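Student: Only the shape, not the letters, is given here:
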């Protein structure tokens, strides 16, 4: 695959004396603002839905589909990632980005107007197609609209766009739900997304975003594999509806996912091969541990302790603060700490967090124990996630950076979707007992500890050069 075409920069550029051009200079300011806004709104919506879904589920009588509402969006995002990546390599990112934003906004509208939980889940599946592809398209926009000297600054702005929603998103979503209506958590983001994209589309049309040598590699097999992974994920999340056949559906769905995902990953990923395969495997395991448990923390605080949606959101905010602080430490001192030590410290914090919430639910401890304990989960992920991204690029060459980056995102989504679905079945199976929440968070702790296996095989590439 040829390197993406870079338009000649026309503003102040980095000189030998170190004068650095900014992504907020006139040439890029509107494109930067629009792209960052799209990332911000996607992050805000993702965190907001985690907070308000217990209320949505209660209003729509949808407890049986609670896990599907989360797992489904992760599953269909895999299709969006694969399809958008291939489309961008052939025609440039503007048309794919337009399609992905349209799918994302349409899914939000369907969910916001949903009269039943089934319709809301359908909106979430549609939204997932757009969410997965939108991130890939924006990364290609960065590669082709900005000179290489600015790439790091753009990605730093993208990271900041995730931190702010982590701090205020859950609380704001709870306030909207309590004082207006949960439907505006979906509809409000849809309106703002369309407005942000209008800015991006107008400004990006003036950049040369098409590559001079479009890719021609066949992608049909990868697309079919992505569809199979998504179908397996959705079937897995619906397994609770199969009655006495539920666990058989789980086994069959997991088999489909494991077979279909292999062509989308580097070789030996599923067997924890040393280096890049272990980086990607660890990413999926820790994503499963975090997101599988996180969707049930507001559920526990609202249903088990009588929290309002506003105060339940603060349980996620504590973890977000810890994530942001730990990510800064990982970015500044990751080379000095070392990959193996980061893996051990991160996994330990994630396991401690899950165990603290499980103990809170099992022995009816004060809810502050669960909230403070879950902050450790954010700290562990803040250490591990940035380092995994650095390692994925360090193990890559210009010819496989796109494939490896996509693989990291795909297995992140697969790990999250699979764990949410399995934990949802466990929770539904144990409904009416006191074991549901402890079992879910115990599973999260087990997944975290399993991540130590690939964590000890991360190795070193060129990340310190």
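Tutor: That came through, no problem. Just so we're clear, the structure is a prediction, and the values are computed from it rather than from any experiment.
Student: C-alpha from now on. contacts and neighbour counts both.
Tutor: Will do.
Student: any idea how far residue 255 lies from residue 78?
Tutor: Going from residue 255 to residue 78 by C-alpha to C-alpha, to the nearest Å gives 17 Å.
Student: Below is an additional structure, to be compared with the one above:
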């Protein structure tokens, strides 16, 4: 039996990986939980703090900060190692939770949300760098499968738990209650990061390039927020400004992604693009499914939401399957299969809307799309690390995360503009075409492994 096979069988929940696995999974879960919990309690928060006018900014500020955090922490982790950057990001995230939980005005709450996004974005990238150092390559697919489930599980329990806590105690405890859990999870990471930073003589000082990347990340973040806000403008003005915002985003992203990304060059560049386009397909479609089932079919809100639950369950199951199969399943096959399931699921939503099919077909389609995402994302994360040279893991994982965030956000914004022109048909046609592009890119990634 080979060494790789022995490591793969060892598993991520056995010594010496059990403690960092639980700690890292918990940190990812808590960041995901907060992002979903806020959606549930935001009406209560804005009413209590008399801040309904800052409702959208409370979300967009987190997104903007996340992009900056990914770039800043990614560069820092590459220069000196992941330990100090990781705990700094955790501290910033926890500070954001504490400030949000004690906020007495909406501007302070928005500032807290900015800190949460900054910390969560940086935390994600630092954890990916740590995975490259702590876990052997055969276990990467398992740990990334676990991370994927940590993002999906909150979509099933987060809204209910947040609503219950807000009703039973106060919305403040949705934030304050998580601070202690973050501290416990951070403590679990201490043994794993000890000695993982570079020696002082090997550390690379910050450069003008690092500062430029952070500034460009800020431009990307602000442009995404502007693009997401165009739906509030006159339709003609929105369609005039949308291409400008997309061009600005593309220009500012040039140095934040690997060379060759815009040409979808085989290897790492195509893998980074695949992450962003797949995210655009999924999130650009998902947001309109409950609305379709509620407005067109007259289903109650709780029943409309079951479609999203089906996608979340499929995502979690597929991620678990990827983690269990590991390298026994050819990565190229997994990537092609995941892209096909995602594209097929999006196409079925379009057909359901156009042909007025039974609403159960929407659930079937979204189960397929969720399975596609659960198959794709762990493999993409594994490939990004496998294709990264030593010392570039932070930059490349940040590029993947930025691609994911920007791809989903841009697709959401453009879907919203298309919805105003052709309700349901417009956004679903757009994401179906994106789905076809996902399949083509996946074929390129699979063939170039």
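Tutor: The structure has been received and is ready for your questions. None of these values were measured; they are calculated from a predicted model.
Student: Could I get the TM-score for this pair?
Tutor: Once superposed, the chains reach a TM-score of 0.79 (TM-score structural alignment, normalised by the length of structure 2), with 436 aligned residues with a C-alpha RMSD of 4.2 Å.
Student: more crowded one of residue 255 and residue 78 of structure 1?
Tutor: residue 78 (33 against 13; other C-alpha atoms under 10 Å).
Student: mean per-residue distance, the host helix or strand of that one to structure 2?
Tutor: Using DSSP states H and E, residue 78 of structure 1 maps to helix 66-91. Compared with structure 2 after the fit, helix 66-91 of structure 1 shows a mean deviation of 3.6 Å (mean C-alpha distance after the TM-score superposition for structure 1).
Student: Pull the number of nearby residues for the residue nearest to residue 18 of structure 2 when sequence neighbours are not counted.
Tutor: Nearest non-adjacent residue to residue 18 of structure 2, counting by C-alpha to C-alpha, 6 or more residues apart in numbering: residue 12, 5.9 Å away. Neighbour count of residue 12 of structure 2, defined by other C-alpha under 10 Å: 22.
Student: how close does residue 12 of structure 2 get to residue 25 of structure 2?
Tutor: 11 Å.
Student: wait, the residue nearest to residue 18 of structure 2 sits on residue 19?
Tutor: No. Assessed by C-alpha atoms under 8 Å, residue 12 of structure 2 is found out of contact with residue 19, at 9.1 Å.
Student: in stretch 186-193 of structure 2, what's buried?
Tutor: By 16 or more other C-alpha atoms under 10 Å, the buried positions in stretch 186-193 of structure 2 come out as 186, 188-189, 192-193.
Student: Out of those, which is nearest to residue 47 of structure 2?
Tutor: Of all the buried residues of stretch 186-193 of structure 2, residue 47 of structure 2 sits closest to residue 186, with 33.3 Å by C-alpha to C-alpha.
Student: Specify the next element, helix or strand, located C-terminal of the one helix or strand the closest one maps to.
Tutor: Using DSSP H and E, residue 186 of structure 2 sits within helix 172-193. Once helix 172-193 of structure 2 ends, the next helix or strand along the chain (criterion: DSSP H and E) is helix 208-228.
Student: roughly how far is the lengthiest helix in structure 2 from the heart of the chain?
Tutor: Taking DSSP state H as the criterion, structure 2 has its longest helix at helix 18-48. Taking the mean of its C-alpha atoms, helix 18-48 of structure 2 sits 13 Å from the chain's own mean (C-alpha atoms, centre = their mean, to the nearest Å).
Student: for it, packing partners?
Tutor: In terms of contacts (3 or more C-alpha pairs under 8 Å, 6 or more residues apart in numbering; DSSP states H and E), helix 18-48 of structure 2 is packed against helix 106-134, helix 140-168, helix 172-193.
Student: if we go to 6 Å?
Tutor: Contact partners of helix 18-48 of structure 2 among helices and strands, from 3 or more C-alpha pairs under 6 Å, 6 or more residues apart in numbering; DSSP states H and E: helix 140-168, helix 172-193.
Student: among the ones you listed, which is nearest residue 334 of structure 2?
Tutor: Of all the helices and strands packed on helix 18-48 of structure 2, helix 140-168 sits nearest to residue 334 of structure 2, with 11.5 Å by C-alpha to C-alpha.
Student: So which bits of the closest one are buried?
Tutor: Neighbour-count burial for helix 140-168 of structure 2 flags 140-156, 158-159, 161-163, 165-166 (criterion: 16+ other C-alpha under 10 Å).
Student: Compute the inter-axis angle for that helix and helix 172-193.
Tutor: For helix 140-168 of structure 2 against helix 172-193, the angle by axes from the mean of the first three to the mean of the last three C-alpha atoms, to 10 degrees is 160 degrees.
Student: What is the host helix or strand of residue 362 of structure 2 packed up against?
Tutor: Assigned by DSSP H and E, residue 362 of structure 2 belongs to helix 360-386. Identification of packing neighbours for helix 360-386 of structure 2 by 3+ C-alpha pairs under 6 Å, 6+ apart yields helix 140-168, helix 301-325, helix 331-355.
Student: what span of structure 1 lines up against that helix?
Tutor: Using TM-score structural alignment, helix 360-386 of structure 2 lines up with residues 368-394 of structure 1.
Student: Average offset of the matching stretch relative to structure 2?
Tutor: With mean C-alpha distance after the TM-score superposition for structure 1, stretch 368-394 of structure 1 departs from structure 2 by a mean of 2.0 Å once superposed.
Student: for that stretch, which positions count as buried?
Tutor: 369-394.
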